[in-house]
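Participant: need a 3D model of the sequence below.
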Amino acid sequence: MSRLQTTLLPPLLAVLFAALLCSIALLISGDNPGAALAVMVTQLGAGTTAVDVINTGAVYYIAGLAVAVGFKMKLFNIGVEGQFRIAACVAAIVGGLLPLPPVLHVIVILLTGMLVGMLWALVPALLRAYRGVSEVISTIMLNAVATGVIAWLISPAAFGFVQGNNISTPPIAPTGHFPGIDLGPSGTIFGMVFVAALLGVGYWFLLGRTRFGFELTASGESPTAATAGGVEARRMVLIAMLMSGAVAGLIGLPEVLGREHAYTLVAPQGYGFTGIAIALLGRNHPAGIAVGALLWAFLDKSALALDNIGVPREIVLIMQGVIVLSVVVAYEIVRRYAMAAEQRRVAAELRAQQQPVAEGAAT
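Facilitator: All right, here's what the predicted structure looks like:
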């Protein structure tokens, strides 16, 4: 089995299994699976759904990359959720308060988000590197802390801007808006979509084509062996967590810079946790993460059309959950199958080599 097959087959099996299970659930409830799938697909051509899938997919893609950086080092940065939210909030505050010229204004907001995300990841990074504290525990706790800090930052006593019944950070001036591609009635593609694509290229090159990427992966696979080879595993833990936090700091900015132009109390949440599922589905590969992000966004947006034919939209949540669970199982099944096939191939080669020797000894 080729490397490409072992990479693509598990997520494909997971998606097919999830679709099969959801079809069975629909049949049991008396609904038509074919009609549900048809209305979800045709919904892409209605209104702004296709553009919404691309925009949301870009957000999910950045979230998946942020998680994947940690996964490469065998770090489970479950704190991406808190890192992206606190970063988006602080970046929106800075963008709303600083009067800057175009382009520079956007750059400052982006750098602020990356810096805040990186600083929020610094605490669990130091605890893991120097005290051996599980990053899962420390980042979960910091997620809760981030929620409290955000609530204070956008309160009237701090930086809150009250407009009607809504409260948010100060609105960002037009010089800080990230222009997108206006497609008229079909919607506007966020300019940050292209930033997400550049992040994917940078991730692929840095971790797959440089010595640093090799050292990072090697430190995650075996810190002892990496140390013996001259790689300081503690330093790699710090770098991986800080990189993950920096990328996480960009997750909320497509919507802040492309649509809302402020951070509100009702700003979207959960992107960090979705990024975990997408990174697993894409097996930490930039192309795989892109496919997973678009699939997740498609399921999210097209599910709204299910209400029109009387099918509960919760069937999409079931499908997403089954994908997450089954993709892990699928990877293990394919890995064991590939290992057994390799063992059979080696055994066959050994028998082929021993046969002439045995024939010579017999003569």
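
Participant: please count neighbours and contacts with C-alpha atoms only from this point.
Facilitator: Fine.

Participant: the helices in the stretch 51-200 of the chain, which residues?
Facilitator: For the stretch 51-200 of the chain, the helices defined by DSSP state H, counting those that start in this stretch cover 80-97, 104-131, 135-153, 192-208.

Participant: closest one to Asp182 among those helices?
Facilitator: Within the helices of the stretch 51-200 of the chain, the stretch nearest Asp182 is helix 192-208; the backing value is 13.1 Å (Cα to Cα).

Participant: specify the next element, helix or strand, located C-terminal of the closest one.
Facilitator: helix 211-221 (DSSP states H and E).

Participant: now do that next one and helix 192-208, the angle between them.
Facilitator: Taking axes from the mean of the first three to the mean of the last three Cα atoms, to 10 degrees, one finds helix 211-221 and helix 192-208 inclined to each other by 70 degrees.

Participant: if we can go back for a sec, deepest of the helices of the stretch 51-200 of the chain, which one?
Facilitator: Of all the helices of the stretch 51-200 of the chain, helix 80-97 carries the top mean neighbour count, a mean of 28, counting by mean count of other Cα atoms under 10 Å.

Participant: show me what that one is packed up against.
Facilitator: helix 49-72, helix 104-131, helix 135-153, helix 233-248, helix 271-281 (3 or more Cα pairs under 8 Å, 6 or more residues apart in numbering; DSSP states H and E).

Participant: compare with the first, here's sequence two:
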Amino acid sequence: MTDPVNETPQTAAQPGDVVAQGEQVPAPQDAPGTAVAGGRAGDDGAAPETRTQQFFRELLSGSWLVSVLAIVVALFVGGVLIALADPRVQETAGYLFARPSDFFGAVWDTVYGAYRAMFRGSVYDFQSETVSRGVRPLTETLVFSVPLILAGLGLAVGFRAALFNIGAQGQIVLGGIFGAFIGFTFDLPVVVHVTLAALGAALGGAIWAGIAGVLKARTGANEVIVTIMLNNIAVYLVAYLLTTPAFTLPNSPFPKSPDVPAESAAYPLLLGSSFRLHAGFLLAIAATVFVWWLLERSTIGFEIRAAGSNPSAARTAGISVNRVVVLTMVISGALCGLAGSAQVLGTERALTAGVAASYGFDAITVALLGRSRPLGTFLAGLLFGALRAGGVLMQSTTQTPIDIILVVQSIIVLLIAAPPLVRAIFRLPAPGARPRGARTPVAKEAAA
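Facilitator: Prediction:
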């Protein structure tokens, strides 16, 4: 019996209330008509959502689908531009209403022929006489993709830490300088020579990116501005070095370093001398696995993601954000430096002023398209490698301007940077959106 003076009356425990010893009163079983996850009907009259509907809703709201649809839209716009640039399409457009079949036939032939040539130049040339020549386009796609994948992985690491590294171009150049110098200067055993040259390339990129990281951590300098300025310095630095005796090949018609010894310092060819595919592609695969482990399974990766998501919370948890900034930039630069090694030790096997080409800037697109995820970046690198390889044959066989490839890449970046635009075009649900007809908890309480 309860003493009304010393003890207060206890109310009945409600479902979800915490009682003595930390035990929780179990909630009653859901009554018929209660809306729960799994698709049962609710008392608000909303239609039940089956597991199949829930699966397709999550599928349609995924970020990967936005990336795929961005590519589709970009290829469609590219096809429109290809048709507009074709003289025959322009001619048939003059009498479109008189003979519309001529116009649409010309559009089909032009667009189909251009993308057919791109396929032949990037995947398989079905018009070749031998199988080896037929698969050569695929190997060229892989060759072009190696520096894009490596540099894209480097930028993706920075993006996960909320560091917008724009200096991949300069870091590729520094990686090329270090790797080429070790390659053509020293005479070492085969395995040791190529390993040191690759590590030297990674070191060059790490040093160049580390400068921006230290300035960011110590002074708060904007990494975007610093890395852009370092790009310019790297371009002029390699131009100067190619005028010095140590980096100049005698009697060369254009600035070029001595060749890297193919028998010791160059990446070995994977399919023989008939193809340009080298072991740098295996390095790109290994780097993809390493970045996945680094970001998803390591303590350093957790600190990188934490500092990128909320620096204040990371500091409160005892993480040194400044150390993470410097370390992230060093790792990012090392991967970009390896992209430079793919050029000087694998494809060109010499240092030139155009060693970085436009890989550093294209890698930004690759990392964005891959959502800064290792697998997505790898696949995006393959796609852009295919666009590069196929664009050459497309231009030579169909007279399609190669600039259209750049337009396609730019549209992909635009759409990736604006996912709501893609979702609006295809009427896709937003991530976490409720199924149609479902009411929010507030609406349910109001209705009750």
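
Participant: related to what we said a few turns ago, Val291 of the first structure is nearest to which of the helices of the stretch 51-200 of the first structure?
Facilitator: Going by Cα to Cα, the one of the helices of the stretch 51-200 of the first structure nearest Val291 of the first structure is helix 192-208, 12.1 Å.

Participant: would TSV of the helices and strands packed on helix 80-97 of the first structure with distance to Ser29 of the first structure be doable?
Facilitator: As requested, these are exported to TSV (distance: least, Cα to Cα, whole Å):
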stretch	distance to Ser29 of the first structure
helix 49-72	27
helix 104-131	45
helix 135-153	37
helix 233-248	40
helix 271-281	27
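
Participant: of those, which is nearest Pro312 of the first structure?
Facilitator: helix 49-72 (18.9 Å).

Participant: one step back: adding distance to Val59 of the first structure, write the helices of the stretch 51-200 of the first structure out as JSON lines.
Facilitator: Output for the helices of the stretch 51-200 of the first structure, formatted as JSON lines (distance: least, Cα to Cα, whole Å):
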{"stretch": "helix 80-97", "distance to Val59 of the first structure": "11"}
{"stretch": "helix 104-131", "distance to Val59 of the first structure": "14"}
{"stretch": "helix 135-153", "distance to Val59 of the first structure": "19"}
{"stretch": "helix 192-208", "distance to Val59 of the first structure": "8"}
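
Participant: Val226 of the second structure against Val214, yeah?
Facilitator: No. Counting by Cα atoms under 8 Å, Val214 is not a contact partner of Val226 of the second structure; they are 10.7 Å apart.

Participant: grab the nearest non-local neighbour of the aligned residue in the first structure for Glu303 of the second structure.
Facilitator: In the first structure, the residue paired with Glu303 of the second structure is Glu215, using TM-score structural alignment. Setting aside the residues directly before and after it, Glu215 of the first structure is nearest to Val231 in space (Cα to Cα, 6 or more residues apart in numbering), at 6.7 Å.

Participant: what of Ala226 of the first structure?
Facilitator: Nearest to Ala226 of the first structure is Ser219, by Cα to Cα, 6+ apart, at 5.2 Å.

Participant: how about Val326 of the second structure?
Facilitator: Going by Cα to Cα, 6+ apart, Val326 of the second structure has Gly213 as its nearest residue, at 4.4 Å.

Participant: separation between that neighbour and Asn322 of the second structure?
Facilitator: Here the distance between Gly213 of the second structure and Asn322 of the second structure works out to 9 Å (Cα to Cα, to the nearest Å).

Participant: so what sits against both of the two?
Facilitator: Counting by Cα atoms under 8 Å, 6 or more residues apart in numbering, Gly213 of the second structure and Asn322 have no common neighbour.

Participant: contacting residues for the residue nearest to Val326 of the second structure?
Facilitator: Taking Cα under 8 Å, 6+ apart as the test, what Gly213 of the second structure contacts is 223, 325-330.

Participant: residue in the first structure matching it?
Facilitator: Match for Gly213 of the second structure (TM-score structural alignment): Ala125.

Participant: mean deviation of stretch 198-211 of the second structure from the first structure?
Facilitator: Comparison of stretch 198-211 of the second structure with the first structure after fitting gives an average deviation of 1.1 Å (mean Cα distance after the TM-score superposition for the first structure).

Participant: burial of the nearest residue to Ile309 of the first structure once chain neighbours are set aside, as a residue count?
Facilitator: Nearest residue to Ile309 of the first structure, sequence neighbours excluded (Cα to Cα, 6+ apart): Ala36, at 7.7 Å. For Ala36 of the first structure, the neighbour count with other Cα atoms under 10 Å is 23.

Participant: in the second structure, what sits opposite Ala36 of the first structure in the alignment?
Facilitator: Counting by TM-score structural alignment, the partner of Ala36 of the first structure is Ala114.

Participant: now that match: how far from Gly337 of the second structure?
Facilitator: 35 Å.

Participant: do Asn231 of the second structure as well
Facilitator: 13 Å.

Participant: now do the shared contacts for these two.
Facilitator: Residues touching both Asn231 of the second structure and Gly337 by Cα under 8 Å, 6+ apart: Gln171.

Participant: you'd agree the residue nearest to Glu215 of the first structure is up against Thr217?
Facilitator: No. The pair Val231 of the first structure and Thr217 fails to qualify as a contact (Cα under 8 Å) at a distance of 11.0 Å.

Participant: tell me which of these two has more neighbours.
Facilitator: Thr217 (22 against 18).

Participant: quick check, that one in contact with Lys72.
Facilitator: Yes. Contact criterion Cα under 8 Å: Thr217 of the first structure and Lys72 qualify, at 5.5 Å.

Participant: residue in the first structure matching Leu393 of the second structure?
Facilitator: By TM-score structural alignment, Leu393 of the second structure lines up with Ala305.

Participant: its match belongs to a strand?
Facilitator: No. Counting by DSSP: H, G, I helix; E, B strand; the rest coil, Ala305 of the first structure falls outside a strand, being helix.

Participant: that older thread, which among the helices and strands packed on helix 80-97 of the first structure is found nearest to Ala18 of the first structure?
Facilitator: Taking Cα to Cα, helix 271-281 is the member of these nearest to Ala18 of the first structure, at 12.7 Å.

Participant: what angle sits between the closest one and helix 80-97?
Facilitator: Going by the same axes, to 10 degrees, helix 271-281 of the first structure makes 130 degrees with helix 80-97.

Participant: residues contacting Asp259 of the second structure?
Facilitator: Asp259 of the second structure neighbours (Cα under 8 Å, 6+ apart): 184, 349-351.
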